[in-house]
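A.B. asks: Any chance you can model this:
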Amino acid sequence: MPATKIFSDIFNLSEYNSNQEKMMEIIQNRSERFLRLRDVMDMTTLCRSSIYNLIKAGDFPKNVTVMGKRKAWLESEIEDWMMEKIEQSEQ
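C.D. replies: Here you go, the predicted structure:
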């Protein structure tokens, strides 16, 4: 069941619109930060090999070079990937 249907069933339309506006504000105001592999693993509950296998398959955000050999992921890209997974599970 799509999230919009769930929300419309639980809240009246004006409350839903208010909540949707609050979510958009939160998303637009988020600040960007780098995440280390351990942080990504903690956020997604995936192990190291699963993350790299998903990257290789094109199903997970690629890391970026911060400096030298130091790699990191953008927090917003990991959050977006997680939201995609949540939306897919609701369909």
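A.B. asks: contacts, neighbours, all on C-alpha from now
C.D. replies: OK.
A.B. asks: now the helices: where do they sit in this protein?
C.D. replies: For the chain, helices defined by DSSP state H occupy the ranges 3-10, 13-29, 37-44, 48-57, 75-90.
A.B. asks: got a markdown table for these, with mean neighbour count too?
C.D. replies: Compiled in a markdown table, the helices of the chain are given as follows (neighbours: other CA atoms under 10 Å):
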| stretch | mean neighbour count |
| --- | --- |
| helix 3-10 | 12 |
| helix 13-29 | 12 |
| helix 37-44 | 15 |
| helix 48-57 | 13 |
| helix 75-90 | 14 |
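A.B. asks: Also this sequence, please, to line up against the first:
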Amino acid sequence: MTDRFVSIPDFCKRTTLCRQTVYNMIERGEIARPVKITPNRVAFPAPVVEAWFASKTEAASA
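C.D. replies: Next up is the predicted model:
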């Protein structure tokens, strides 16, 4: 992944999770809160998304 930030809609597309599921995961602490990149826009830093994918991949292969 070469993007510096991943928007919530892009994260939803890549994971096939709906927006509400992502927000629930944020509230439960399963993924870090997105950061505010402009006054009206939030996104996940790319390393957070990469770490989340890696943890899910490791858990699936264990």
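A.B. asks: rewinding a little: for the helices of structure 1, which one sits closest to Met67 of structure 1?
C.D. replies: For the helices of structure 1, the distance to Met67 of structure 1 is smallest for helix 37-44, at 15.0 Å, taking CA to CA.
A.B. asks: average offset between the closest one and structure 2?
C.D. replies: Superposing on structure 2 places helix 37-44 of structure 1 at an average distance of 1.2 Å from its equivalents, by mean CA distance after the TM-score superposition for structure 1.
A.B. asks: And that helix, how far out from the chain middle?
C.D. replies: With CA atoms, centre = their mean, to the nearest Å as the basis, helix 37-44 of structure 1 stands 12 Å off its chain's centre.
A.B. asks: matching residues in structure 2 for it?
C.D. replies: Here helix 37-44 of structure 1 aligns to structure 2 at residues 8-15, judged by TM-score structural alignment.
A.B. asks: so what's the residue nearest the centre of structure 2 up against?
C.D. replies: Taking CA atoms, centre = their mean, the centroid of structure 2 lies closest to Val49, which sits 4.7 Å from it. For Val49 of structure 2, the contact set (CA atoms under 8 Å, 6 or more residues apart in numbering) comprises 6, 11.
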